[in-house]
Each structure stands twice: as structure tokens, then as C-alpha cells.
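Enquirer: Below is the sequence, then the predicted model.
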Amino acid sequence: MKRILLACSSGMSTSLLVSKMKEAAEAKGIEAEIWAVAQDKAMKDIERADVLLIGPQMRFMKKKFSTVADQIGVPLDVIDPVAYGRIDGEAVLDKALELIANK
């Protein structure tokens, strides 16, 4: 089971992306828990995630999240703005899986 956490400004803008990622995971036969939260809740939820992806509109917070993520060994990155804008669930899922595999 892969646990993929997405963080965005309010927790709402990534909900469609989460749905598309879940569809892509199911199509690939990957068991995954994928959820999105607002930035203030992400610091708590990161403890149960395998990877944290940050919405492009929050890239300025990467350093703040990195401090916690590095301490607990959770990889993180900013979601590609093009994939985010296109709501390309498969591309974002692939990036998350790559980060998990390389941790």
C-alpha cells in the first residue's frame, strides 16, 4: 500500500487531481491511499505518508516541509505545474511512485 499525500493551500484544489490519481492507480493495479489536505494539516498527516507532493501554488513552502520530511524520511517534491494544470493524475502518480522508490 502506497500512501500519497498532496498538500495545497486549502485542501480543495487538489481534490480532482486525487480522483484522477486514484483512477490511474487502479488502472495500473497499484494499491494506494491518496489524499489531499490544506497546508496546515499536512505537517500532521506527513507522519503517515510515504511521500508528500506540494501544489505548485505552494512551492515557496517546500523548505518548511523539507525540515520535517527529512527528519522522518519522507520524500517530497512540488507537483509539476503542467501536470497539475492538466489534472494529469497518471503523471503525478508516476512522480510520487518514483520518489517512493528512490527514498
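Expert: Noted; the coordinates are in hand.
Enquirer: make it CA atoms for all contacts and neighbour counts henceforth
Expert: Noted.
Enquirer: helix or strand for Glu5, which one?
Expert: Let me fix one detail, which is that residue 5 is Leu and not Glu. strand 2-8 (DSSP states H and E).
Enquirer: Show residues contacting that strand.
Expert: 14, 30-39, 42, 45-46, 48-55, 57-58, 96 (CA atoms under 8 Å, 6 or more residues apart in numbering).
Enquirer: how close does Glu33 get to Ile4?
Expert: 6 Å (CA to CA, to the nearest Å).
Enquirer: Could you do Ala101 as well?
Expert: Counting by CA to CA, the gap from Ala101 to Ile4 is 13 Å.
Enquirer: cool, Ile79 as well?
Expert: 12 Å.
Enquirer: Show me the common contact partners of those two, please.
Expert: Leu53.
Enquirer: quick one: which of Ala101 and Ile4 has more around it?
Expert: Ile4 (23 against 10; other CA atoms under 10 Å).
Enquirer: A further structure is provided below for comparison with the first:
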Amino acid sequence: MAKKTIMLACTAGMSTSMLVKKMQDTDKTAGKDYEIFATSTSDVDEKLASSNKPDVVLLGPQVSYMKEEIQAKTDAAGVPLDVINMMDYGMMKGDNVLKTAEALIS
């Protein structure tokens, strides 16, 4: 099975980077092998157009107002999209966010 890629997007990709680390820790502990990274919402178009486009996109809650705009782009690319639960984001619950991503991928 090909390695799945999970992309988190927020305003600048900074705060989401901390959550990525938590998700990677969960991923490693569970013996899974996802590529997980954070980026700015301004880079979503470029990432979706790349040959290594993500398998799922999760938006930080602070950019949930952009969901409709980004949803049109992810739909066109055939990539599922959701907004990260605010509590999971605030508490840095990487395990819960990883479960959300997995549910969208499968």
C-alpha cells in the first residue's frame, strides 16, 4: 500500500506544526507510516497541483471560514477536506486528529 499523505493547513503553518509533531508521535507509536506536514493556506493550490498531492487536507479551526473556498479546490483534485475539531486542536490531541484524517482517507 502506498504511503498516505496528510496535509494540515492554517494561516502560516506554524501553530499547526506543533500538532503535526503530536500526530507523527501517534503515527510512530501505532506503527503506521503516514507523511504528515503543515502548510499555509496560501500554499494549498500548489500542494494540490503537485505530483505528490496529499490524500487528505485538514484545516486549522482558525481558518474554518475558508472551508468553502478550499473545498472547491480539494473537490476538483479529488481530495477529502475537513476542519480540525477546535478542542482537539487547542489540546494538541494528535491521536484524535489522526483518527479524523484516517476516517476521511478510508
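Expert: It's in. Computed from a prediction, not measured in an experiment: that's the story for all the values here.
Enquirer: Give me the TM-score for these two chains.
Expert: With the length set by TM-score structural alignment, normalised by the length of the first structure, the two chains reach a TM-score of 0.95; 101 aligned residues with a CA RMSD of 0.8 Å.
Enquirer: so where in the second structure does the strand holding Leu5 of the first structure end up aligned?
Expert: Strand 2-8 of the first structure lines up with residues 4-10 of the second structure when matched by TM-score structural alignment.
Enquirer: tell me which element Glu98 of the first structure is part of?
Expert: Glu98 of the first structure belongs to helix 89-101, assigned by DSSP H and E.
Enquirer: And that helix, what does it pack against?
Expert: Helix 89-101 of the first structure sits against helix 15-28, strand 51-54, helix 81-85, with contacts defined as 3 or more CA pairs under 8 Å, 6 or more residues apart in numbering; DSSP states H and E.
Enquirer: So for the following helix or strand past the second one, what gets flagged as buried?
Expert: Going back to what we said before, that points to strand 51-54 of the first structure. Downstream of strand 51-54 of the first structure, the first helix or strand assigned by DSSP H and E is helix 62-72. For helix 62-72 of the first structure, a neighbour-count test (16 or more other CA atoms under 10 Å) marks 62, 65-66, 69 as buried.
Enquirer: now swap in stretch 6-15 of the second structure and tell me
Expert: 6-11, 13, 15.
Enquirer: cool, stretch 27-46 of the second structure as well?
Expert: Applying 16+ other CA under 10 Å to stretch 27-46 of the second structure flags 27, 34, 36-39, 41, 44 as buried.
Enquirer: which residue sits closest to Ile36 of the second structure, ignoring its sequence neighbours?
Expert: Ile6 (4.7 Å; CA to CA, 6 or more residues apart in numbering).
Enquirer: Let me see the contact set for Met87 of the second structure.
Expert: Contacts of Met87 of the second structure (CA under 8 Å, 6+ apart): none.
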